[in-house]
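Undergrad: Next comes the sequence, and after it the predicted model I'd like to discuss.
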Amino acid sequence: MSNQKSEIRNSGAPIGVFDSGYGGLTVLKELVNILPQYDYLYLGDNARAPYGNRSFETVYEYTLQCVEWFFSQGCSLVILACNTASAKALRTIQQNDLSRIAPEKRVLGVIRPTTEVIGNYSEMGEIGILATKGTVNSESYPIEIHKFFPDIKVYQEACPMWVPIVENDEIDTHGADFFIKKNLHSLFHKGPHIDVVLLACTHYPLLKNKIQEDLPIDVKLVSQGELVAKSLADYLQRHPEIEQQCSKNGGRLFFTTDSAEDFDNHGSAFFGAPVSSKQITL
């Protein structure tokens, strides 16, 4: 791995970063940019991806298995860098499972850190959400945004083709152009006065340049990674009892439940640097 320590000390407690596949690497990239001193352990559940169209029960089951794996690796803090897992599994894990399996540990998601600040970006009071079908159907973003910004109007658009486009290296194709234009047209038909668009899927930053080309010039396009990283920095400052457990050797380890070779080939585009992973079985 380039400019990365390939091992984390056995006595360390890395910060766990989880996604159903590669997308969470865009969040990890921002975490490393803002908080480079910490050890990170990334797991992509590629063998069972995508999570977006699976039931709440299945996403919860899979996510809990992965969280328990992180805990078995010494992680005291796990970030669900997956919108579907954050929407469908996080609350149940926090409320029902942590007290039973690891009351001293914490699991956080990507939805709340995003929704508690996204309203500050809008002057018109109308926000558009681009996400997977599972995230849209969960209504997590409208519900959470309205807790912090009750007067803001939220419009959602499910983009079921965007993840396959990214994962199949079809970004620079006419097909990608077609589906991006189609979904954006649908979103702005619902909310013509939207002035902020949130990419509520960790795959979508790889399409950011193309999306930007089709947005009105006065519309802000926001990705989650930087918001989540800033929120984590604040969380660690406010919770020294958790922060002190996190090891700080600058290490990065990558794991996948599917082919390590495939993960490494695709993952580097998401992480912005070469990755070297190991395959595990849950």
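TA: That came through fine. Residues are numbered from 1 along each chain as shown.
Undergrad: make it CA atoms for all contacts and neighbour counts henceforth
TA: Will do.
Undergrad: Confirm for me that Ile211 is in contact with Phe178.
TA: No: when contacts are counted by Cα atoms under 8 Å, Ile211 is not listed as touching Phe178 (11.1 Å).
Undergrad: Between those two, point out the one with more neighbours.
TA: Ile211 (18 against 10; other Cα atoms under 10 Å).
Undergrad: tell me which element Val67 falls in.
TA: Secondary structure from DSSP states H and E places Val67 in helix 56-72.
Undergrad: Okay, one more to line up with it:
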Amino acid sequence: MQQTSPIGIFDSGYGGLTIFRSIAERLPDYNYIYLGDNARSPYGDHSFDTIYRYTLECVEWLFSKGCKLVILACNTASAKALRTIQQKDLLLKYPDRRVLGVIRPTAEVIGNYTSSKQVGVMGTRGTVNSKSYLLEINKFFPEIKVHQQACPMWVPIIENNEHLQAGADFFVREYCEALMAQSMDIDCVLLACTHYPLLLPKLKAIFPDYINILTQGEIVALSLADYLERHPEIEKLIGRTKQKSFYTSGDPEAFDEHASIFFGEDLKSGRADI
């Protein structure tokens, strides 16, 4: 079989572009297709069933574009849809395809970033309510105590490009203080939403210097590189012409205007009818 299959990267909106950027920097030779479901974003407050249905539709769209491997670069989708897709849909309909998420790779290494064994997780309501990080971190580091904080205002602020404005300060500080009120022994804070790295300047100004603020891009990129090394049957199918394609279920012009903030360079997207 020819090496024409791109790696699919999915997010409910723009945030997964921060993951994609790290993956493309780590693995620059492969072909990629990014899909943002902006027409139905944000996912954070939807039910499990709705997020599963939306995520599966997007995964199947990427499959239709030739992807053999899809990365859910979205914490909410990883928390609420990944397991069902892996255990039901792939098994029954797509046994030759693979779908990976961002939660497990992060849980596998988070113990390397804390001395106090007290970790804070900041995410959408959907991610926090799923308790996925509590469960996954406990599998690898049962000694770690996880404190969670939902930050429902952060994604809308970021997607409206207001995240560096003074008006965002109240909501950034509110959630940070609510997390630290749970335990002053927290020494590692995981940004469990791919949008949140854009708030790093404000977060670093609020949190004490001793706190590690952990983003997921490099972690997921390293995990993907390891996965492809361990699964040559998948790796050999991926095209290597450095092509990057971008699609959105929303307005491509609006997507292009905002996406460069997340991806770090200008891009041109197409419309995905999902």
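TA: Ah, there it is. Note that this is a predicted model, so its numbers are computed, not measured.
Undergrad: buried stuff in the helix holding Val67 of the first structure?
TA: 56, 59-60, 62-64, 66-68, 70-71 (16 or more other Cα atoms under 10 Å).
Undergrad: how far apart are that helix and its match in the second structure?
TA: For helix 56-72 of the first structure, the mean deviation from the second structure after alignment is 0.6 Å (mean Cα distance after the TM-score superposition for the first structure).
Undergrad: How far away from the center of its chain is that helix?
TA: 15 Å (Cα atoms, centre = their mean, to the nearest Å).
Undergrad: Report the aligned residue range of the second structure for the following helix or strand past it.
TA: Next along the chain after helix 56-72 of the first structure, taking DSSP H and E as the criterion, comes strand 77-80. Using TM-score structural alignment, strand 77-80 of the first structure lines up with residues 69-72 of the second structure.
Undergrad: Identify the residue of the second structure aligned to Gly225 of the first structure.
TA: Counting by TM-score structural alignment, Gly225 of the first structure corresponds to Gly217 in the second structure.
Undergrad: oh, I was asking about Phe56 of the first structure
TA: By TM-score structural alignment, Phe56 of the first structure lines up with Phe48 in the second structure.
Undergrad: contacting residues for its match?
TA: By Cα atoms under 8 Å, 6 or more residues apart in numbering, the contact set of Phe48 of the second structure is 80-81.
Undergrad: Tell me how far the spatially most central residue of the first structure lies from Gln245 of the first structure.
TA: Centroid check for the first structure by Cα atoms, centre = their mean gives Ala81 as the closest residue, at 3.1 Å. Counting by Cα to Cα, to the nearest Å, the separation of Ala81 of the first structure from Gln245 of the first structure is 20 Å.
Undergrad: again with Val275 of the first structure
TA: 25 Å.
Undergrad: Of the two, give the one with the bigger neighbour count.
TA: Val275 (25 against 17).
Undergrad: Need the counterpart of that one in the second structure.
TA: By TM-score structural alignment, Val275 of the first structure lines up with Leu267.
Undergrad: Surely its match and Ala259 touch.
TA: Yes: Leu267 of the second structure is within contact range of Ala259, at 7.5 Å (criterion: Cα under 8 Å).
Undergrad: Quick one: residues contacting the counterpart of Ile19 of the second structure in the first structure.
TA: Using TM-score structural alignment as the criterion, Ile19 of the second structure maps onto Val27 of the first structure. Contacts for Val27 of the first structure (Cα under 8 Å, 6+ apart) come out as 81, 202, 224-226, 228-229.
Undergrad: Most neighbours among those, which one?
TA: Neighbour max across the contacts of Val27 of the first structure (other Cα under 10 Å) = Ala81, 32 neighbours.
Undergrad: With adjacent residues omitted, what lies nearest to the counterpart of Ser183 of the second structure in the first structure?
TA: Using TM-score structural alignment, the equivalent of Ser183 of the second structure in the first structure is Gly191. Distances taken as Cα to Cα, 6 or more residues apart in numbering put Tyr155 closest to Gly191 of the first structure, at 6.4 Å, once the chain neighbours are dropped.
Undergrad: Please settle this for me: is the one you found part of a helix?
TA: No: under the criterion used here (DSSP: H, G, I helix; E, B strand; the rest coil), Tyr155 of the first structure is strand, not part of a helix.
Undergrad: That one and Lys190 touch, don't they?
TA: Yes: here Tyr155 of the first structure reaches Lys190: they are 6.7 Å apart, a contact under Cα under 8 Å.
Undergrad: Cheers, nothing more for now.
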